[in-house]
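Peer 1: The following block contains a protein sequence and its predicted model.
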Amino acid sequence: MPATPQGWVSDFAGIMSNETKAQISDLCTSIEKATGAEIAVVTVPSLEGMVVEEYAVKLFKEWGIGKKGKDNGVLFLIAPNERKTRIEVGYGLEPVITDGRAGDIIRETVLPFFRAGDYDQGILQGSMRIAALISGKDFVPSVPIPSSEPQTDAAPWPVKVGMILFFALFITLGFLALGSSLRRKGQSFFRIWGAGFGGIPLVMSIVFALMMGFPVYILPAWALFMLVIGMRYGKKFARSGLFSGGSFSAGGRTYSSSGSSSGGFSGGSSFGGFSGGSSGGGGASGSW
């Protein structure tokens, strides 16, 4: 881990042009003069076996980024060889650069450039957006941000259908049991069991459908249908012994109705070191 910074910008990985480093240094100087906040932009050749979050916290503490007592520092860390980046925020700036906003900067501004192989613009535009949040100004990128790479469909249709059928099995058993128990007295166990056995997979299936672009309404409609079937034919189920008092077997387990179951910074354009600030542990990370 580098013992001392090279300036506002410390390009230990050697991935930035001199022009970009000068632009970011001027930006950091102007932010420090206007607000007192200190921004450190750092690239490293290796995270030395640490996860990016751990490395960022240790480097932030080692260098003392931000004013002591105000903790108004920000570390923008890039590890190109591990393809990791992190925005680490001092306590004093956490209300301004929230975890969500830091994540937006990485996802929307930094990573598109990194994926396009343009480290200079990714770091520059990311630094500009950090500075805009600190100064309370709107961020306007100085160059167009590359469009995100099209995401491939990680789950083919057979997998999606298989998952839907898997959830449907639990929903069917759970809501049949729930519907059957609602029409009969003394079936509180099956009411609770049915609501949980069918309800939890139902919620999971909705989340799955939203993530995978599958129609959301299919399994909720199926659950309602099974509930009605259970209520309508509950007595027949009871006579057949499917959902009756005593015990019920599913998945190799037996359930009973009893409920049991088996440095200081000097003003001006020159960099004189950071001022002893602390990290609040907030921020966001990304990879490409």
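Peer 2: Done, it's in.
Peer 1: drop to CA atoms for contacts and neighbour counts, all remaining ones
Peer 2: OK.
Peer 1: hmm, what's the outermost residue in the chain?
Peer 2: Computed with Cα atoms, centre = their mean, the residue of the chain farthest from its C-alpha average is residue 239, at 50.2 Å.
Peer 1: What separation do you get for that residue and residue 180?
Peer 2: As defined by Cα to Cα, to the nearest Å, residue 239 lies at a distance of 11 Å from residue 180.
Peer 1: before we move on, what about residue 280?
Peer 2: Taking Cα to Cα, one finds residue 280 at 54 Å from residue 180.
Peer 1: Which one of the two is surrounded by more residues?
Peer 2: More crowded of residue 280 and residue 180, by other Cα atoms under 10 Å: residue 180, with 29 against 18.
Peer 1: what's the closest non-adjacent residue to the more buried one?
Peer 2: In this structure, residue 180 finds its nearest non-sequential neighbour in residue 234, 4.0 Å apart by Cα to Cα, 6 or more residues apart in numbering.
Peer 1: Tell me how many other residues crowd that neighbour.
Peer 2: Applying the criterion other Cα under 10 Å, we find 25 residues in the vicinity of residue 234.
Peer 1: unless I'm mixing things up, it is touching residue 190, no?
Peer 2: No - Residue 234 sits out of contact with residue 190 when judged by Cα atoms under 8 Å, with a separation of 11.8 Å.
Peer 1: who touches both of those two?
Peer 2: Common neighbours of residue 234 and residue 190, counting by Cα atoms under 8 Å, 6 or more residues apart in numbering, are residue 181.
Peer 1: which residues sit in contact with the closest residue to residue 48 other than its chain neighbours?
Peer 2: Sequence neighbours aside, residue 1 is the residue nearest to residue 48 in space, at 7.6 Å (criterion: Cα to Cα, 6+ apart). Residues in contact with residue 1 (Cα under 8 Å, 6+ apart) are 47, 48, 59.
Peer 1: Next secondary structure after whichever strand or helix holds residue 158?
Peer 2: Assigned by DSSP states H and E, residue 158 belongs to helix 157-182. Remark: after helix 157-182, the chain's next helix or strand is helix 188-212, criterion DSSP H and E.
Peer 1: buried ones in that following helix?
Peer 2: The neighbour-count check on helix 188-212 (16 or more other Cα atoms under 10 Å) flags 188-191, 193-199, 201-202, 205-206, 208-209, 212 as buried.
Peer 1: Please compare the first structure with the one that follows:
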Amino acid sequence: MDRKKTYKAIVIIVVVTIVIAVALFYFYLRDDNDKYEGIPTLEPYINDKVGVLQESDYNDLQDFCTYIEYNNSCEIALLIVDNTGSYDLNTFAIRTFEKNGIGQEGKDNGVLVVFLVPEVGDIRWRTVTGDGVSDILSGFVLKGFENEYLIPAMEQGDLSWGITLYIYAIGLELDEKYISEGNDPWEEYPIWFIPLNGWQLAIFVVVFILLTIVTKGRVLLLIPYLFTRGGGRGGFGGGGTGGGGSRGRF
């Protein structure tokens, strides 16, 4: 077999391998995709889909939740929506918590706070806690935070400030009572400035080599964009086991 035929055979093998891997991955996740249809993918840590939060409150909460994770590894996420699609609020919140893997893997120390703020009707909320922090953030404790911080601010017409105080109360409780080393989300990556774990990086390298061959090196022009760390991390830590917490309406 001459060199040209060998080259074509290698390319075909690589392409077939990638196609098979993608197909297996698709069939493996198909059931989960059905379960989580219509459930959003969150960015760490604050996700305001309605525009409820004041800009200063949004920035403060983003910085505060970052501090909490770096200090003791707990992950707090906030989601504000105006509808939950075909789900009731409780199911929507729990599946969002599970899908996004909020909390560290093996610790399940995540918290998700979902506010449903429709154009017409009552404001409702659901706080979901991971198994690893459910004793610290019991329903009784969370109700106390709601009555002390959230509801009084809402009664004064300042939902943004009420949500901010509520998240701060949750975070400070975890900061005081949850004992764990901090977590730098970028430490889990083999190459710190590329947000890919081991197997993702291996697939990326194979595909990138193939594209380099096919495009005769032109894909190399994308390197400055691919290796930019950017302004934030890519996702949560892989926890997401839980269901305790609190709920309310106003």
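Peer 2: Arrived safely. Please read these numbers as outputs of a predicted model, since none were measured by experiment.
Peer 1: Can you pull the TM-score for these?
Peer 2: The TM-score (TM-score structural alignment, normalised by the length of the second structure) is 0.60; 162 aligned residues with a Cα RMSD of 2.1 Å.
Peer 1: Which position in the second structure pairs with the residue farthest from the centre of the first structure?
Peer 2: Counting by TM-score structural alignment, residue 239 of the first structure corresponds to no residue in the second structure and stays unaligned.
Peer 1: Look up how far residue 194 of the first structure lies from residue 239 of the first structure.
Peer 2: Note on residue 239 of the first structure: its distance to residue 194 of the first structure, by Cα to Cα, is 18 Å.
Peer 1: Same question for residue 108 of the first structure.
Peer 2: 43 Å.
Peer 1: Residue 225 of the first structure now?
Peer 2: Relative to residue 194 of the first structure, residue 225 of the first structure is positioned 14 Å away (Cα to Cα).
Peer 1: Likewise for residue 117 of the first structure?
Peer 2: With distances taken as Cα to Cα, residue 117 of the first structure is found 53 Å from residue 194 of the first structure.
Peer 1: same question, residue 203 of the first structure
Peer 2: When Cα to Cα is the yardstick, residue 203 of the first structure and residue 194 of the first structure sit 14 Å from each other.
Peer 1: So what does residue 10 of the second structure match up with in the first structure?
Peer 2: Taking TM-score structural alignment as the criterion, residue 10 of the second structure has no aligned counterpart in the first structure.
Peer 1: What helix or strand is residue 10 of the second structure located in?
Peer 2: Counting by DSSP H and E, the secondary-structure element that holds residue 10 of the second structure is helix 3-35.
Peer 1: show me where the stretch 51-200 of the first structure has helices.
Peer 2: Listed in chain order, the helices found in the stretch 51-200 of the first structure under DSSP state H, counting those that start in this stretch are 52-63, 99-104, 111-115, 119-135, 157-182, 188-212.
Peer 1: need the ones you listed in CSV with distance to residue 276 of the first structure, can you?
Peer 2: Putting those into CSV (distance: least, Cα to Cα, whole Å) gives the following:
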stretch, distance to residue 276 of the first structure
helix 52-63, 7
helix 99-104, 22
helix 111-115, 30
helix 119-135, 19
helix 157-182, 52
helix 188-212, 43
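Peer 1: Tell me which of these sits nearest to residue 220 of the first structure.
Peer 2: Nearest to residue 220 of the first structure among those is helix 188-212 (6.9 Å), distances taken as Cα to Cα.
Peer 1: For the first structure, give the strand that spans the most residues.
Peer 2: Longest strand in the first structure, counting residues (DSSP state E): strand 279-287.
Peer 1: Let me know how buried residue 35 of the second structure is, in neighbour terms.
Peer 2: Residue 35 of the second structure has 12 neighbouring residues, counting by other Cα under 10 Å.
Peer 1: Ok, residue 182 of the first structure next?
Peer 2: Residue crowding around residue 182 of the first structure was assessed by other Cα under 10 Å; the count is 17.
Peer 1: Please list all residues in contact with the nearest residue to it once chain neighbours are set aside.
Peer 2: Sequence neighbours aside, residue 231 is the residue nearest to residue 182 of the first structure in space, at 6.6 Å (criterion: Cα to Cα, 6+ apart). Residue 231 of the first structure is in contact with 176, 179, 180, 181, 182, 183, counting by Cα under 8 Å, 6+ apart.
Peer 1: Return the set of buried residues in stretch 156-176 of the second structure.
Peer 2: Burial within stretch 156-176 of the second structure, assessed by neighbour count using 16+ other Cα under 10 Å, is assigned to 158-171, 174-175.
Peer 1: whereabouts in the second structure does stretch 32-46 of the first structure align?
Peer 2: Counting by TM-score structural alignment, stretch 32-46 of the first structure pairs with residues 69-83 of the second structure.
Peer 1: Any idea how far apart the tips of the matching stretch sit?
Peer 2: The distance separating the two terminal residues of stretch 69-83 of the second structure, taken as Cα to Cα, comes to 28 Å.
Peer 1: Name the surrounding residues that touch that stretch.
Peer 2: For stretch 69-83 of the second structure, contacts defined as Cα under 8 Å, 6+ apart pick out 42, 44-50, 52, 65, 68, 102-104, 109-119, 171, 174-175, 178-184, 236.
Peer 1: Just the buried ones among the residues you listed, please.
Peer 2: In terms of neighbour count (16+ other Cα under 10 Å), the buried residues within those are 42, 44-48, 50, 52, 65, 68, 102-104, 109-117, 171, 174-175, 178, 183, 236.
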